[in-house]
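Visitor: task: produce atomic coordinates for the following.
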Amino acid sequence: MPAVSNASPAARDGRPHVDEPAAYDAILLAGFGGPEGNDDVMPFLRNVTRGRGIPDDRLEEVAQHYYHYNGVSPINQHNRELKAALEQELAARKIEIPVLWGNRNWEPYLGDAVAQAKADGARSLLAVATSAYSSYSSCRQYREDLWQALDDADARDVLTIDKVRQFFDHPGFIEPFVDGVDDALARLAEADLDLATQVEVLFATHSIPTADARNSGPRDTDFGPGGAYEAQHRAVAEVIMLAVEQRRRSRAEQAPQTPWQLVYQSRSGNPATPWLEPDINDAIGDLPPGRRAVVIVPLGFVSDHMEVLWDLDNEARESAVDRGLEVIRVPTPGTHRAFVRGLIDLVEERLAGTPASARPAATTLGPWFDVCRPGCCLTGSSGQRPTVAGVECSADSAS
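Guide: This is a model prediction of the structure:
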């Protein structure tokens, strides 16, 4: 039995970085999914929380955030735009591979996309997930759902699915945030704010249970109490702030060190369960006297969706305004030119079999793995569901 379930021949032996060229019949853009009308909201939330035993009255509280926007999350439209941008970049590079799109939690579903690929005669897919970091929910669960999509489409005997590496420190993902923070600080400097004492940069990402954070990344590496998830975010934030300072100096502008911190948002579940902290609203409340503005950077998000619109643009903004602070929220990468180019660079890595030593990575943590390591991001609550793009072992088995 191969070490990696339903992998291409190049990835089947489980090496961390695949340095053999591979051919793919299609790229599968794997999204989270979101509702596109009020009637979709509760079924969508039930999909997201399936198996957790969360009652509908709790889901109704979250549903109100969606109803505020007529039940429409922007995430599906963003993925339509990203799919079109990826197709345009592929055409510009003369790479003739179609792009399919499927979601984990709403239409179009991953299973439908895989079934269509099978019907079209495809035999090998390369997945690009709209999630940059390592954790159960941001990597392993995508890999589980991709395996399930193969099973649902009765395609395990005919289709392989590889997955590009987690791209948290790829320059194409980082550049849009550098642009956004640079622009925000320039605006605040023009308003005569002292960037060293009156401004705080808040890098925001989704909170996860601390137990899941500890288990994020390979099990044979100690990333600290927050696991690979926290370490990756912190390393990327440091790179962004350094790049912004360098840009300002290159323009002969003052480049004081602006205070920043990593904060969390959108926690859910049992209040007694420890989650990563501080919450962004608490962090805003605890800012030292003298702060007059905050720059909110949605570092954990590829594109806008409800947890950006509601938790940052509404709740966090309200917390800041209540303290008399000016607020600038930096854009998500979306279809930023550098981000789109970066995703296709990741595709070309696998087409060419680019060795790890030749791959771009802006932190010392990367380049991350093409094939996840045994037990990577496995949580106690997730059980031992089978996956693609990861090495199987006794604790990570598809059987």
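
Visitor: please make it C-alpha for all contacts and neighbour counts, starting now.
Guide: Fine.

Visitor: the residue nearest the centre of the chain and Ala23, how far apart?
Guide: Compute the mean C-alpha point of the chain, and by C-alpha atoms, centre = their mean the closest residue is Ser131, 2.2 Å away. To Ala23, Ser131 is 23 Å away according to C-alpha to C-alpha, to the nearest Å.

Visitor: got it, and Ser381?
Guide: 36 Å.

Visitor: looking at those two, which has the bigger crowd around it?
Guide: Counted by other C-alpha atoms under 10 Å, Ser381 and Ala23 do not tie: Ala23 has more neighbours, with 16 against 9.

Visitor: pretty sure the more buried one contacts Ala122?
Guide: No. With contact defined as C-alpha atoms under 8 Å, Ala23 and Ala122 do not form a contacting pair (11.1 Å).

Visitor: how many residues are close by Glu175?
Guide: Glu175: 20 surrounding residues under other C-alpha under 10 Å.

Visitor: excluding its backbone neighbours, what's nearest it?
Guide: In space, not counting the residues next to it along the chain, Glu175 is nearest to Ala338; the distance is 6.6 Å by C-alpha to C-alpha, 6 or more residues apart in numbering.

Visitor: for the stretch 51-200 of the chain, what spans make up the strands?
Guide: 99-103, 124-129, 160-163, 199-206 (DSSP state E, counting those that start in this stretch).

Visitor: highest mean neighbour count out of these?
Guide: Highest mean neighbour count of the strands of the stretch 51-200 of the chain: strand 160-163, a mean of 27 (counted as mean count of other C-alpha atoms under 10 Å).

Visitor: please tell me how far the residue nearest to Glu175 sits from Ala132.
Guide: Where Ala132 is concerned, Ala338 sits at a distance of 15 Å (C-alpha to C-alpha).

Visitor: who has more neighbours, the two?
Guide: More crowded of Ala338 and Ala132, by other C-alpha under 10 Å: Ala132, with 23 against 15.

Visitor: residues touching the more buried one, list them.
Guide: Neighbouring residues of Ala132 by C-alpha atoms under 8 Å, 6 or more residues apart in numbering: 138, 166-168, 300-302.

Visitor: could I get the residues you listed as JSON lines with distance to Glu144 and neighbour count?
Guide: As requested, those are exported to JSON lines (distance: C-alpha to C-alpha, whole Å; neighbours: other C-alpha atoms under 10 Å):
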{"residue": "Ser138", "distance to Glu144": "11", "neighbour count": "21"}
{"residue": "Gln166", "distance to Glu144": "15", "neighbour count": "23"}
{"residue": "Phe167", "distance to Glu144": "19", "neighbour count": "26"}
{"residue": "Phe168", "distance to Glu144": "20", "neighbour count": "28"}
{"residue": "Gly300", "distance to Glu144": "21", "neighbour count": "22"}
{"residue": "Phe301", "distance to Glu144": "20", "neighbour count": "21"}
{"residue": "Val302", "distance to Glu144": "20", "neighbour count": "21"}
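
Visitor: this one as well, want them side by side:
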Amino acid sequence: MGYDAFLLMSFGGPEHRDDVMPFLRNVTRGRGVPEERLAEVAEHYYHFGGVSPINQQCRDLLAAIDADFAAHGLRLPTYWGNRNWQPMLADTVARMRDDGVTSALGFATSAYGGYSSCKQYWEDIAAARAHVGPGAPRIAKLRQFHDHPGFVRPHADAVREALAGLDPARRASTRLVFTAHSIPVSMAATAGPDGGRYTAQLHETAALVHAAAAPDLPWDLVWQSRSGPPQVPWLEPDINDHLRELADKGVTDVVVSPIGFVSDHLEVVWDLDNEAAATAEELGLGYARAATPGTDPRFVAMVRELVLERTDQIVPARLGTLPVWDVCPENCCPPPPRRGAS
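Guide: This next block holds a predicted model:
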């Protein structure tokens, strides 16, 4: 099948103070999250003037993809649509239809399997196409890329750079801590057709980054950014609890690498650069946070390579061994139970 457009799909984020609460209600619709919890999370956004970095990061990434496509003779017009805030995916799909697009390739800014990180984008596509109605272009989502060299190597270089900022005399008591977004334990157990794909892929990415960046150092995979009712079990340990455990064990310095993310959006800069950094300071730990790929040229080139993989022009580039797939099986990654009105 031929493709005549490229679509960047992302989570979306507010860009004005008045956007924050409507945005958070979009994110949590049907999940029974109380208003007081939304107000608490809203303070994270207000700390940055009500502006999430993610939309500008998407603009920057799309501009870099445009330039890379043009430099390599890949003639695909590019579009961008979000799950939770403008530009909304349905509006973008309507514009694509009006522009005469019939079949597009979609790239989601999430490297891993799982409901929120993968299958929900398939649902977003279906809902957007249904909203647009007749003439809505077909959209095929590009594969998960947790082990692609263009994702792994920028993370590894960022870890090396972060390590260079710590005291080399304390390297023997330094540890790498990889982080990703926590999800409910029940959701993690059903990620992928065989279950557990989200955590398995993250462990594989962590191992690949560790081997490339600092194979002499011990490492852990921990979690951040949990939300939802406290009675629902989520993946643990939380990054802050883990830092306390490491300090108790004699660790003096940590490099925190957010391998669960492709850019430094709000959950990275708030949870790691504010909360976790403050915890480390309280504990007397040396602390360095590694960067995310962002618009690293290797990451941008990866997007083009994923397109060329789908059009059978190149062989897939992979560093790991876990299965990945282009189309989610029917039994893959069921959504979490919804609470309250939808």
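
Visitor: mind checking the TM-score on these two?
Guide: With the length set by TM-score structural alignment, normalised by the length of the second structure, the two chains reach a TM-score of 0.95; 338 aligned residues with a C-alpha RMSD of 1.5 Å.

Visitor: coming back round to it: the residue nearest to Glu175 of the first structure -> the second structure?
Guide: Here Ala338 of the first structure is matched to Arg298 in the second structure, going by TM-score structural alignment.

Visitor: that match contacts Pro154, correct?
Guide: Yes. With contact defined as C-alpha under 8 Å, Arg298 of the second structure reaches Pro154; the gap is 7.2 Å.

Visitor: angle of the top helix by length along the first structure against strand 199-206?
Guide: Ranked by residue count, the top helix of the first structure under DSSP state H comes out as helix 227-250. Counting by axes from the mean of the first three to the mean of the last three C-alpha atoms, to 10 degrees, helix 227-250 of the first structure lies at 150 degrees to strand 199-206.

Visitor: buried ones in stretch 139-159 of the first structure?
Guide: 139-150, 153, 155-156, 159 (16 or more other C-alpha atoms under 10 Å).

Visitor: map His170 of the first structure onto the second structure.
Guide: Match for His170 of the first structure (TM-score structural alignment): His148.

Visitor: touching, that match and Arg318? I think so.
Guide: Yes. Proximity of His148 of the second structure to Arg318 meets the contact threshold set by C-alpha under 8 Å, at 4.8 Å.

Visitor: more neighbours: which of these two?
Guide: Taking other C-alpha under 10 Å, His148 of the second structure and Arg318 do not tie; His148 has more neighbours (20 against 15).

Visitor: once you drop chain neighbours, what's closest to the aligned partner of the residue nearest to the centre of the first structure in the second structure?
Guide: Using TM-score structural alignment, the equivalent of Ser131 of the first structure in the second structure is Ser110. Nearest non-adjacent residue to Ser110 of the second structure, counting by C-alpha to C-alpha, 6+ apart: Ser117, 5.6 Å away.

Visitor: distance check, that neighbour against Ser103 of the second structure.
Guide: Distance from Ser117 of the second structure to Ser103 of the second structure, by C-alpha to C-alpha: 23 Å.

Visitor: related to what we said a few turns ago, pretty sure the residue nearest to Ser110 of the second structure contacts Glu123?
Guide: No. Between Ser117 of the second structure and Glu123 there is no contact under C-alpha under 8 Å: 11.4 Å.

Visitor: what span of the first structure is stretch 5-13 of the second structure aligned with?
Guide: Using TM-score structural alignment, stretch 5-13 of the second structure pairs with 26-34 in the first structure.

Visitor: ok, stretch 38-52 of the second structure next?
Guide: Taking TM-score structural alignment, stretch 38-52 of the second structure hits residues 59-73 over in the first structure.

Visitor: who touches that stretch?
Guide: 34-42, 45-46, 305-306, 310.

Visitor: before we move on, what about stretch 327-341 of the first structure?
Guide: 78, 81-82, 85-86, 89, 171-173, 175-177, 180-181, 184, 293-299, 301-304, 312-313, 317, 320-321.

Visitor: how does it look with 7 Å?
Guide: By C-alpha atoms under 7 Å, 6 or more residues apart in numbering, the list of residues contacting stretch 327-341 of the first structure from outside reads 78, 82, 85-86, 89, 172-173, 175-176, 180-181, 184, 293-298, 301-304, 317, 320.

Visitor: so which of those residues are in helices?
Guide: 78, 82, 85-86, 89, 172-173, 175-176, 180-181, 184, 317, 320.

Visitor: which of the residues you listed lies closest to Ala352 of the first structure?
Guide: Using C-alpha to C-alpha, Glu89 comes nearest to Ala352 of the first structure of those, at 17.0 Å.

Visitor: looking for the alignment partner of that closest one in the second structure.
Guide: Glu89 of the first structure maps onto Asp68 in the second structure, by TM-score structural alignment.

Visitor: how about its match, what does it touch?
Guide: Asp68 of the second structure neighbours (C-alpha under 7 Å, 6+ apart): Ala301.

Visitor: how about 8 Å then?
Guide: By C-alpha under 8 Å, 6+ apart, Asp68 of the second structure lies in contact with 300-301, 304.

Visitor: counting neighbours, which of the residues you listed comes out on top?
Guide: Busiest of these [other C-alpha under 10 Å] is Val300, holding 23 neighbours.

Visitor: what distance do you get for it to Val324 of the second structure?
Guide: Where Val324 of the second structure is concerned, Val300 of the second structure sits at a distance of 20 Å (C-alpha to C-alpha).

Visitor: so the closest residue to Val51 of the second structure other than its chain neighbours is in which element?
Guide: Among residues not flanking Val51 of the second structure along the chain, Glu15 sits closest, at 4.2 Å (C-alpha to C-alpha, 6+ apart). Under the criterion DSSP states H and E, no helix or strand holds Glu15 of the second structure.

Visitor: near Glu15 of the second structure, how many residues? Count them for me, please.
Guide: Glu15 of the second structure has 21 nearby residues by other C-alpha under 10 Å.

Visitor: which ones are touching it?
Guide: 50-52, 55.

Visitor: and these, which is closest to Phe6 of the second structure?
Guide: Of the contacts of Glu15 of the second structure, the one sitting nearest to Phe6 of the second structure (C-alpha to C-alpha) turns out to be Asn55, at 17.5 Å.

Visitor: Ala189 of the second structure maps to what in the first structure?
Guide: By TM-score structural alignment, Ala189 of the second structure lines up with Arg214.

Visitor: other residues contacting the host helix or strand of its match?
Guide: Using DSSP H and E, Arg214 of the first structure sits within helix 210-215. The contact list for helix 210-215 of the first structure (C-alpha under 8 Å, 6+ apart) reads 135-136, 224-230, 274-276, 376-379.

Visitor: no further queries at this time; thank you.
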